[in-house]
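S.K.: Next one to model:
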Amino acid sequence: MSDRWPNGGQLACLITVALEAELGVLAADPSAVTRQKSLSVGRYGTNRGAERLLAVLADRGLRSSWFLPSRNAETHASLTAEVVAAGHEIAVSGLALEDFGTLGLADQHRCVVEARERIEQRHGVRAVGFRPGRGDAHPALADLLRADGFTWSSQLRGDDLPITLPCGLVELPHHHELDDAAYFAFNLDPAIPAGSPRIAPVGDVFANWSIEFSAHRAEGLLFVLDLHPELIGTPSRAAMLGDLLDLIVDAGDSWVATGDEIARWWLARDPAGPLPADHPIAVFDRYLTETR
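M.R.: Next comes the predicted model:
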């Protein structure tokens, strides 16, 4: 029995949902602003996909962490309220899916804090998790967010376990192979993503994710799913996700928790301290600091 996760759990599972809607389409290609067919791809997530996703989670009694740009929490207020009422965690992805790679530290910090304030004013929940909607966060942003009461972020890919940053913010790494966009993101005109159209067979994705889960479970790791309602929320894909979640629940030793719950558990076991100089995050932080 493992002592890494609560109650002898063999692995931790975090289900993250990015509620991007039309903003996701525009962030991928701003020229789509006048193209109703393209924008409707994003709207599918709020019109149909999110409801299916919420139902799949509710049927299994599972909670998840939803990343929202504050504009969507306002534009799609009733849906956001439904997510909150269902007990899911609300986390922040900026004001309107800004590209953080184009912003300085002060503007990045302003975007996150202002987005959290807007969501809290509208929905009465105070976000403690963060992921940039696009681009890379400044290395020093973690220190500022921890001082503001944030407990976790999920933006890097350099590990399979949580990482306690020196400031005490816990990074929950995620990977492309567990992101539905890597398999299902597609728009014909304008091409999104440019040059790499794909609509993967649903059965193949289930096979990939099942193998990933088994491998993560064997090593007692952190299994992070990245989902987008406009992608995973079609009838067949939602059903496939349900089958995957059944596999996770039926294993009997999976701790499915929110980002905040996982971060708080990990921080209690792994208090803040300096990272080794050769740690991937330390190396990446030096690179960003030198190139900004």
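
S.K.: use CA for all of it now, contacts and neighbours both
M.R.: Fine.

S.K.: Just the strands from the stretch 1-150 of the chain, written as ranges.
M.R.: Ranges of strands in the stretch 1-150 of the chain, per DSSP state E, counting those that start in this stretch, are 11-18, 65-68, 89-92, 129-130.

S.K.: Pipe the ones you listed into TSV and attach mean neighbour count per row.
M.R.: Output for these, formatted as TSV (neighbours: other C-alpha atoms under 10 Å):
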stretch	mean neighbour count
strand 11-18	23
strand 65-68	26
strand 89-92	29
strand 129-130	28
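
S.K.: closest to Asp243 out of the ones you listed?
M.R.: Of all those, strand 11-18 sits nearest to Asp243, with 14.4 Å by C-alpha to C-alpha.

S.K.: For the comparison step, fold the sequence that follows:
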Amino acid sequence: MPRHIACLTFDFDTWSSFAVRGMTTPTPISRGEFGLVGAKRILALMAKYGIRTTWFVPGIVIDTYPEACAEIVAAGHEIAHHGYTHELPAAMDAEREEREMLRAIECIRRLTGRAPRGYRSAAWDLSDATLDLLLKHGFDYESSMMGHDHQPYFVRQGDVVSADEPMRFGKQTRLVELPISWSLDDHPHFEFLRTKSFLMPGLQAADGVLKNFTDDFVYMTREETDWGALTYTFHPYVVGRGHRMLLLERLILALQEMGASFMAMEDLADEWLGRQDARAAAQ
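M.R.: Take a look at the predicted model:
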């Protein structure tokens, strides 16, 4: 029987993604704080359909809104690592990145009673040191890369890449990659963002985005005749707006009609590893 999985994930950044861009005036901060409103709506919707999800939460958000984060835990959802601030790992040196990583681990441990199993970097931009740090500090999975769309894979460490030479591949690690895609992220589709250096137009109609989201799942069911998993990324301050909440519910209903199994990321990683073990034992 074919098995097709949908992971609904939420990057609960609130105002942290604006602050690291220097946008700390009242309006962008309030825009991020709308994520608290969106989070309540999302939790109610997930409870309605009995779906367990994964929330990637910066440590600074846990420290600022402990009650809101505790509600996510109380509802049975997974809390995963999303840095302490929302600064890009590639913009930090290795020492600072590790300090921030450890600080956020302690925030999550304090909130949930255990260390996080999964990691997602800010803006999906890993540094040269990130994978070493994830392995050093015991993470089981990572979700910032795009080497497949329907299949997890083991992360390579130590690739050597230059513009004018063939790539030299590094070694395979035990870290599981649960891949993502900008096309399955609500932020670039919907968010209008203007700074001195760039413009993100956003503000697309929800129906067109919903068709993208559902068509990718349709394609997976055709391409992966045995087993496949697709990860969707949402931000509560983005998807929490009314017409986008309707999109999210329609997505759930459409995926249910196609036989989707909904799963948190840590459970997906466990299932995929179990399949690898079973395959190895059968050889």
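
S.K.: Any chance you could compute the TM-score here?
M.R.: With the length set by TM-score structural alignment, normalised by the length of structure 2, the two chains reach a TM-score of 0.84; 257 aligned residues with a C-alpha RMSD of 1.9 Å.

S.K.: before we move on, the earlier item: a markdown table for the strands of the stretch 1-150 of structure 1, including distance to Tyr287 of structure 1?
M.R.: Putting the strands of the stretch 1-150 of structure 1 into a markdown table (distance: least, C-alpha to C-alpha, whole Å) gives the following:
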| stretch | distance to Tyr287 of structure 1 |
| --- | --- |
| strand 11-18 | 28 |
| strand 65-68 | 27 |
| strand 89-92 | 25 |
| strand 129-130 | 21 |
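
S.K.: of all those strands, which lies closest to Ile262 of structure 1?
M.R.: Comparison of the strands of the stretch 1-150 of structure 1 against Ile262 of structure 1 by C-alpha to C-alpha identifies strand 11-18 as nearest, at 7.7 Å.

S.K.: about what we covered before: quick one: closest of the strands of the stretch 1-150 of structure 1 to Gly242 of structure 1.
M.R.: Nearest of these to Gly242 of structure 1, taken as C-alpha to C-alpha: strand 11-18 at 12.3 Å.

S.K.: just checking, what packs against the closest one?
M.R.: Packing partners of strand 11-18 of structure 1 (3 or more C-alpha pairs under 8 Å, 6 or more residues apart in numbering; DSSP states H and E): strand 65-68, helix 202-219, strand 222-227, strand 254-256.

S.K.: winner for burial among those?
M.R.: The highest mean neighbour count among those, using mean count of other C-alpha atoms under 10 Å, belongs to strand 65-68: a mean of 26.

S.K.: In structure 2, which residues correspond to that strand?
M.R.: Aligned using TM-score structural alignment, strand 65-68 of structure 1 spans residues 54-57 in structure 2.

S.K.: mean shift between the matching stretch and structure 1?
M.R.: Per the superposition on structure 1, stretch 54-57 of structure 2 and its aligned residues are separated by 0.6 Å on average (mean C-alpha distance after the TM-score superposition for structure 1).

S.K.: That stretch: how far from the chain's middle?
M.R.: Taking C-alpha atoms, centre = their mean, to the nearest Å, one finds stretch 54-57 of structure 2 lying 7 Å from the centre of the chain it belongs to.

S.K.: where's Val205 of structure 1 relative to Leu221 of structure 1, distance?
M.R.: Using C-alpha to C-alpha, to the nearest Å, Val205 of structure 1 is found at 20 Å from Leu221 of structure 1.

S.K.: next one: Phe186 of structure 1
M.R.: Relative to Leu221 of structure 1, and taking C-alpha to C-alpha, Phe186 of structure 1 is found at 30 Å.

S.K.: now Gly104 of structure 1
M.R.: For Gly104 of structure 1, the distance to Leu221 of structure 1 (C-alpha to C-alpha) stands at 34 Å.

S.K.: Could you check which of the two has the larger neighbour count?
M.R.: Neighbour count, other C-alpha atoms under 10 Å: between Gly104 of structure 1 and Leu221, Leu221 has more, with 20 against 13.

S.K.: Identify the residues contacting the residue nearest to Ala27 of structure 1 when sequence neighbours are not counted.
M.R.: Excluding its sequence neighbours, the residue lying closest to Ala27 of structure 1 (C-alpha to C-alpha, 6 or more residues apart in numbering) is Leu97, at 6.7 Å. Leu97 of structure 1 sits next to 20, 23-24, 27, 69, 132-134 when contact means C-alpha atoms under 8 Å, 6 or more residues apart in numbering.

S.K.: again, only this time at 7 Å
M.R.: With contact set as C-alpha atoms under 7 Å, 6 or more residues apart in numbering, Leu97 of structure 1 has these partners: 23, 27, 69, 133-134.

S.K.: Aligned against structure 2, show me the partner of it.
M.R.: Matched by TM-score structural alignment, Leu97 of structure 1 corresponds to His86 in structure 2.

S.K.: cool, Ser210 of structure 1 as well?
M.R.: Aligned counterpart of Ser210 of structure 1 in structure 2: Thr214 (TM-score structural alignment).

S.K.: so how many other residues sit close to Thr195 of structure 2?
M.R.: By other C-alpha under 10 Å, 10 other residues sit near Thr195 of structure 2.

S.K.: sorry, back to before: go through the contacts of Leu97 of structure 1 and say which is closest to His76 of structure 1.
M.R.: Nearest member of the contacts of Leu97 of structure 1 to His76 of structure 1, counting by C-alpha to C-alpha, is Pro69, at 10.7 Å.

S.K.: Looks like the closest one contacts Gly94 (just checking).
M.R.: Yes. Using C-alpha atoms under 7 Å, Pro69 of structure 1 makes contact with Gly94 at a distance of 4.8 Å.

S.K.: Quickly list what's touching both of the two.
M.R.: Listed as contacting both Pro69 of structure 1 and Gly94 by C-alpha under 7 Å, 6+ apart are Ala115.

S.K.: wait, which of the helices and strands packed on strand 11-18 of structure 1 is closest to Pro271 of structure 1?
M.R.: Nearest to Pro271 of structure 1 among these is strand 222-227; the distance by C-alpha to C-alpha comes to 18.0 Å.

S.K.: which residues of structure 2 does that closest one align to?
M.R.: Residues 229-234 of structure 2 are matched to strand 222-227 of structure 1 when aligned by TM-score structural alignment.
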